[in-house]
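structure for the following, please:
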Amino acid sequence: MLFSRSLFMNLSLPDSTNSSDATNVTDVTRVTFSPYYQHSLAMAASYILAYLFIFLLCMVGNGLVCLIVLRNRRMRTVTNLFILNLAISDLLVGVFCIPTTLVDNLITGWPFTNAVCKMSGLVQGMSVSASVFTLVAIAVDRYRCIVYPFKPKLTLLVAKVTIGLIWVLAALIMCPSAMMLIVEQEEGHYMVDSEDRNHTYPLYYCYETWPKPEMRKIYTTVLFAHIYLIPLTLITLMYCRIGAKLYTTAGLSTDAHPNTVPSGDPPGRAHISPKKIKVIKMLIVVALLFMLSWLPLWTLMLLIDYARPEGAQLDLLTSYVYPFAHWLAFSNSSVNPIIYGYFNENFKRGFQAAFCHMLIKLKSPSANNLKYHGLCLVYIVGVIEARHRFLNIVVVIHQGNI
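Okay, here's the model as predicted:
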């Protein structure tokens, strides 16, 4: 698997093992025994809880995003289609990446079949790639809408074609990895049951069998460039340009209405509205979050391919650093619904409606159902009326300044 810890085990075997406790490994006449479980019960429990948290957040958040877009025809805009595709790719990350990676980090070797090895690696890589490419597509869509507002906007057909191309490109870029993935038994290497030390299991690994180590280095570098470096550069440049455009627009608006400049600001200085500041901050957070969440995992992959650590260093990386890097990378798929959904008013109202619907379903008596229906209706109508009153106040103030 591209992002699997067991991929790196062929760098150290048979000279060393991937056990986090070197004292539990014993060589007897060229036969190596490793513990079945990689970590202590407390450490394994912490891994399970951490991965379970982002798994639930990923499934619930992205599931709600998909439900809101699919059930509301008015939500099927170009931007929301990209957000839907992002949610789908993030759901695949949650389904195929998080559970298998957790199991791979907890036990020694690969516990599944060769078909699962290939399919899991392909789907994992495709879902991660599609998620990254969708982030770029969203940035492009926002760039066109804000920087070039008078140019023809993207149509739904163009958005659907773009989404199809995203998945085709993701499949093409991950095909070499899937072709090279294979499950092999490590000769002379066995796992020992912690409860019954007389019971041993053959050790299998799922890893990429490249003809030459240099080919793996080249492929990792290509992936790093196309799934991290280039997308991050494009996203950063476009969001910086968007921020500059918003700043310029705010300055022109201030020049047109000088009476709206706060008394604390010197004359002629551009005043940026709080709403525009919020948009700029959100765009910066999107780029920084993507960069920071995936940087440790890519750094680890490049380090293992080029520096080729061995022994205790490799053991430390694969047993402790790698699970954390994985968790941090996958957490990006969990927080995407918060960034692209929660800060959007339409998605926010959709989340509120879904929450109210859940409360109604939990109440079985019809009287309670009617009660919660009324509460939800009053709450949603109240939010809409409050927004309308606020907009009317803004219009009155604006007219008074003209």
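
please count neighbours and contacts with C-alpha atoms only from this point.
Will do.

what lies in contact with stretch 326-341?
3, 50-51, 54-55, 57-59, 61-62, 65, 83, 87, 90-91, 93-94, 97-98, 101, 282, 286, 289-290, 293-294, 296-297, 347-348 (CA atoms under 8 Å, 6 or more residues apart in numbering).

among these, which lie within helices?
In helices, judged by DSSP state H, the following of the contacts of stretch 326-341 are found: 50-51, 54-55, 57-59, 61-62, 65, 83, 87, 90-91, 98, 101, 282, 286, 289-290, 293-294, 296-297, 347-348.

make a ChimeraX selection of the buried ones in these.
Of those, the buried ones can be selected in ChimeraX as follows, counting by 16 or more other CA atoms under 10 Å:
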select :51,54,55,57,58,59,61,62,65,83,87,90,91,98,101,282,286,289,290,293,294,296,297,347,348
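
check which helix or strand covers Gly188.
strand 181-192 (DSSP states H and E).

Proceed likewise with the subsequent sequence, for comparison:
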Amino acid sequence: MAQKSKEAGQAPIDDRTLEIIHEYILGVSDVDSDLREPHLRPSLVESYKFVIFAFCLQIAVGFVVNAVVFLAILKYKLYKDATFAFVLNNTICDLVKCVFVLPLSVYVLLVQNWVLGECMCSFLPMIQDIPMHVTTLTYTLMAWDRLRFIKKPYRPRLPAFVCCFGTWLSAMCLVLPYPLYIIYIDLGTYVAELDGVGLCIYNLVDNMEEYMRGIFLTMYVAPMCLVSYFYIRTSQELKNCGNSSSVNGGLRTSTGGHISGHRPLRREIKNANASLNSHRDCDDDTVSFPKRPFRLDIFQEKMNQRYLIFTALVYGICLCPIMVLRLARFALVETYDNSGILDMVYTIFVWIAFAPVCITPLIHLIWQLSSSSNVGLRNYFHCGGKNPKHTRDSFEVLDSEMNDSFRKRFNLDKPPVDTRSSSLMDGADGS
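Next comes the predicted model:
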């Protein structure tokens, strides 16, 4: 019955109308072309090989370097630190872009007619935007967490994995309105000769411009402003920490610590001594002192800050052209004369927007290598972000007098002494 009604709704079509439909869909009035097969855009016929090579190179490089960063973070358990947990989330997001988003985007950029069906017509913009929104939110949370950490190192860090899950959930919610603004028209329902041919177009009833303007403001302008503000504040805090460290003999203390030049309180010595005998968290040479003063390595933190700022800056600059073009194309009138230029510009801007999938992991690799040559990021964040852990090398944060005093008090340079046998010997001598 449904088949009969469908056939009843179909009407015969003359050659002139079919020619107009071919010209509208393919850009050329070739009635011999099969609209069910993919056809290259006329503006990219001469340059499609270069476009494919550029995107394939981007996919290959991006996948390899992101896989290396992903495996390095897992191997050395760097994800225990909140900063590297956010880096891991961005790495997963970039891998998703390389495996799913980029191949689909290249196909849509090169093919003039829509042959992916009704489902992909509604969900392709969602698939493209979810990783982009996740990356933007991750950079914002990373900058906020770093500001909190630099201001008060003993304050608990943000629950990174909960925040990462929240970024994916928020991104999915942000793209839910897309199906409301996109419509798929099956031409085979109306014309028998066009069975299996469809059009994926914007819904002309609803105004998508308002939605895209909201996405531009909430998922680009506002996050980039927040990231800039957080990193500026963090840089100011590091500058103030460096000034106070030079005044206090190189010691940067946090709340509950003591000022350089003063001896620790007796209760701090007692707690630290108990911690020395009972807690060895990371390895044989790593001990935790709950009440000890804690100093940020200002030089290392400033270097970390430069790399993090650079990654956020690269992402914001690369994303800017495509975000502006997506907003401005609603005001542009596309004609047969300018469609070729718009296609080429849009293709270039898409490639630039996905460039951070290659640049960002390379920056992270250089960051780790440069850090390992100085302090060692793996050792620096080896114990995770729960409580500050201090190795023997970390005693360099104290001045020489305090350093020697602390080592003598806690017998760090000597094996532990059996206090019970000493007491018996003292008693024997006394008797």
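
what about the helices in the stretch 251-400 of the second structure?
Along the stretch 251-400 of the second structure, counting by DSSP state H, counting those that start in this stretch, helices occupy 266-278, 298-328, 339-353, 356-374, 377-380, 400-410.

and those helices: which comes nearest Ile20 of the second structure?
helix 339-353 (17.4 Å; CA to CA).

how much does the closest one stray from the first structure?
For helix 339-353 of the second structure, the mean distance from the matching residues in the first structure following superposition reads 1.3 Å, by mean CA distance after the TM-score superposition for the first structure.

could I get the buried residue list for the strand holding Gly188 of the first structure?
So strand 181-192 of the first structure, judged by 16+ other CA under 10 Å, has buried residues 181-184, 186, 189-192.

same check, this time on stretch 26-45 of the second structure
For stretch 26-45 of the second structure, the neighbour count (16+ other CA under 10 Å) marks 26-27, 29, 35, 38-44 as buried.

keep only those of the residues you listed that are in helices.
Mapping the buried residues of stretch 26-45 of the second structure onto helices (DSSP H) picks out Leu26.

now do the residue sitting nearest the centre point of the first structure against Gly63 of the first structure, distance only.
For the first structure, the residue whose C-alpha lies nearest the mean C-alpha position (CA atoms, centre = their mean) is Ser333; its distance is 2.4 Å. Distance from Ser333 of the first structure to Gly63 of the first structure, counting by CA to CA, to the nearest Å: 12 Å.

if I look at the two, which residues touch both of them?
With CA under 8 Å, 6+ apart as the test, Ser333 of the first structure and Gly63 both reach Leu91.

quick check: Val115 of the second structure touching His39?
No: the pair Val115 of the second structure / His39 is not scored as a contact, 9.6 Å apart, by CA atoms under 8 Å.

Tyr37 of the first structure -> the second structure?
Aligned by TM-score structural alignment, Tyr37 of the first structure pairs with Leu40 of the second structure.

skipping its backbone neighbours, what lies nearest its match in space?
Val111 (4.7 Å; CA to CA, 6 or more residues apart in numbering).

list the contacts of whatever residue of the first structure lines up with that neighbour.
Counting by TM-score structural alignment, Val111 of the second structure corresponds to Ile107 in the first structure. Ile107 of the first structure is in contact with 36-38, counting by CA under 8 Å, 6+ apart.
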